[in-house]
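> For reference, the sequence and a predicted model appear below.
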Amino acid sequence: METRRSSIRSWGNQTLRSVDPKLYGIIEKEKQGQINGIELFASENYVRRAVMEALGSHLTNKYSNGIPGARYYGGNQYIDYEKLEERALAFCPKLLICGGSVYPRELDYARFRQIADKCGAVLMCDMAQISGLVAAKKGCEPRGSEIVLYQGNDVKEYDFEERINFAVFPSLQGGPHNNHIAALAVALKQVATPEYKAYMQQVKKNAQAFVSALLGRNYYKLLTGGTDNHMVLWDLRSLGFSGDNLDLNFAN
């Protein structure tokens, strides 16, 4: 166990230069170009060192949902597939989305596929919360659901790509920040490594260990009774707490 932990820590602490020498070289070349040249684009004015430190700080690991003063992470409890099918057939949506922000169990993607086919909807899987596990092939893969481009066994292409691209640019996005693109490239390269798969495997084991520890105390209750992924929904109502109350107490 300790050997595995040490291996994962070592993998996670690698520098960009060792993980992706090619990208490191591109960034260094750009750095020298900025130092030795003159930038005439107003939108590419040089930021101060303090700004660069903030961009590369531990805030990279934080995410805010909602607006200031009204942060919220919504969750799902149980999915009623019969009710879902009933409503889908009643309203006939053009798009049916499966997935959720906080759901600790694997979804029945094949059932979602059947319901979408029945009502003539395109099925899209929102797997933002489980994408790390999916990439590592550690369960939770959205089998049976079609994502954006193809429909059923007919391999019928939807014409979504052009419309989605247009909705992003120029409709919603002016221009992406290149540091974000570079960081995503490095992250995706690391996802393809055996170390990442070991890391994700340990994440699931940690979640299971947490579940076992909580259920070992008879007065603790978990929604859905456990987890199939990395998320655990702890029902605090029997202890006289709400999620907001406990969050505030922990913060203090």
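All right, it came through fine.

> Could you use CA atoms for every contact and neighbour count after this?
Will do.

> Count the neighbours of I164 for me.
Number of residues near I164 (other Cα atoms under 10 Å) recorded here: 11.

> Just the element for it, please.
Secondary structure assignment for I164, by DSSP states H and E: helix 160-166.

> Provide the contact partners of the helix or strand that that helix is followed by at residue level.
The helix or strand immediately downstream of helix 160-166 is helix 178-191, counting by DSSP H and E. With Cα atoms under 8 Å, 6 or more residues apart in numbering as the test, helix 178-191 has contacts from L16, V19, D20, L23, A135, A136, Y196, K197.

> ok, structure two:
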Amino acid sequence: MSGQVHTPLVPVNRVPYSGQDMLKDPVSTVDSEVFEIMKKEKSRQRRGLELIASENFTTKSVMDALGSSMCNKYSEGYPGARYYGGNEFIDQMELLCQRRALEVTTQSHSVACFETDSFEFDFKVFGLDPELWGVNVQSLSGSPANFAVYTALVEPNGRIMGLDLPDGGHLSHGSGFEILKRMLQRRSTKCSDCFRFFTPVRKVSATSMFFQSMPYKVDPKTGLIDYDRMEENAMLFRPKVLVAGVSCYARHLDYARFRKIADKCGAYLMADMAHISGLVAAGVIPSPFEYADVVTTTTHKSLRGPRGALIFFRKGVRSTNAKGDKVMYDLGDKIAAAVFPGLQGGPHNHTITGGLPLLLGIRYRVFDFEWTTAYFASFKFFYPS
């Protein structure tokens, strides 16, 4: 295909297998060609300076879990309701992950940040009451987690509203062809080849294929989210889900304002904190849990765990109707059904297992708080204004 860039394979000397048992020998013995590429990638990571949240370095304990026997077990369903036998320990692991994800608590503290001289937080992150919050730990990664929430809460061709992709939003928050086209045109004048893969009837992501989306935007003069315009458009568009989340936006989100807008237009408020969840866990930026109905996050990025995802959802009373009757949340079963069997089969049990050491580290303050506070110091140095 003309104009397409190919990554060449660098030839290596393929050493014939000389081990004793391919089922037990390490990859360095079984496949020297693969092992050589692995070594080069490890060297690249160690020599480079990674500034992308999604390429954060995980821990030895997480990698041990990812390479454990937990990857051998298939387990469609949920604890106590599986379709395969032999899941007693898988159930224990998943329930433990749910419990730790809800109870993760850090002490409040004050840190310097780039918007004010200091920030003080008195809330506990993620210290959630299991009577008021639940969590699904089975989603394979962040975008599938977001899509599961839309599938659970929005009918096909229903409406969602998220930050525009060129303004710092994410593909999974609703993006169509024209949005991607504008983004590519901003970045390069030589992007005609890119457009061959997208037509007005071929959307960018599954989110834009199955749901209608009206994005909100930043003010072009300030670079900040235009909440007033967002509110105006939300009242016209009436989304079923309003997404408070970003992929490339260097300011705190006003979750209280998001909540007000969501209530006004009758939408669920979903907070996607995938990029910033480690900073939320460390208590150095505001938490969305006080305001959101649903909170999604990946477990890598700033949490430094495996490449999985968590979906938190509210339980209990949502509102009171005109008659004074309580209107209850019913999100748990809907989200569970959307994840399985709606969008995937068995979960990746080794990934769920790998999330436990990181959650334990946050709980006992082993989590790298110095790293998160240094993040703000670095940001303020490069962007003093």
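Thanks, I have the structure now. All values derive from a computational prediction rather than experimental measurement.

> residue ranges for the helices of the stretch 101-250 of the second structure, please.
Under the criterion DSSP state H, counting those that start in this stretch, helices of the stretch 101-250 of the second structure are mapped to 142-153, 177-187, 192-195, 206-210, 227-237.

> so which of the ones you listed gets nearest R318 of the second structure?
If you check each of the helices of the stretch 101-250 of the second structure against R318 of the second structure by Cα to Cα, helix 142-153 wins as the nearest, at 14.5 Å.

> Which residues does the closest one contact?
Identification of contacts with helix 142-153 of the second structure by Cα under 8 Å, 6+ apart yields 139, 172-173, 207, 240-241, 272, 274, 296-298, 308-311, 331, 334-335, 337-339, 342-343.

> Stretch 258-272 of the second structure too?
Contact with stretch 258-272 of the second structure is made by 146, 231, 234-235, 238-246, 288, 291-297, as judged by Cα under 8 Å, 6+ apart.

> So which of those residues are in strands?
The strands, defined by DSSP state E, take in V241, L242, V243, A244, G245, V294, V295, T296, T297 from the contacts of stretch 258-272 of the second structure.

> quick one: the third one and Q45 of the second structure, what's the gap?
The reference is to V243 of the second structure. 33 Å (Cα to Cα, to the nearest Å).

> Which one's more surrounded, the two?
The residue with more neighbours, out of V243 of the second structure and Q45, is V243; 28 against 14, by other Cα under 10 Å.

> Please name the nearest non-neighbouring residue to the aligned residue in the first structure for the more buried one.
With TM-score structural alignment as the criterion, V243 of the second structure lines up with I97 in the first structure. Closest residue to I97 of the first structure apart from its sequence neighbours, by Cα to Cα, 6 or more residues apart in numbering: M124 at 4.9 Å.

> Map the one you found across to the second structure for me.
Per TM-score structural alignment, M124 of the first structure is aligned with M270.

> what number of residues lie near its match?
Quick note: M270 of the second structure (other Cα under 10 Å) scores 28 neighbours.

> Next: N245 of the first structure.
Residues contacting N245 of the first structure under the criterion other Cα under 10 Å number 12.

> In the second structure, what sits opposite it in the alignment?
Using TM-score structural alignment, N245 of the first structure lacks an equivalent in the second structure.

> ok, N245 of the first structure to N76 of the first structure distance?
Distance of N245 of the first structure to N76 of the first structure, given as Cα to Cα: 19 Å.

> same check, this time on G152 of the first structure
Noted for G152 of the first structure: a distance of 28 Å to N76 of the first structure, by Cα to Cα.

> Also I26 of the first structure?
Note on I26 of the first structure: its distance to N76 of the first structure, by Cα to Cα, is 43 Å.

> and if you look at N65 of the first structure?
16 Å.

> Between the two, point out the one with more neighbours.
Higher neighbour count among N65 of the first structure and N76: N76, with 13 against 10, using other Cα under 10 Å.

> That concludes my questions; thank you for your assistance.
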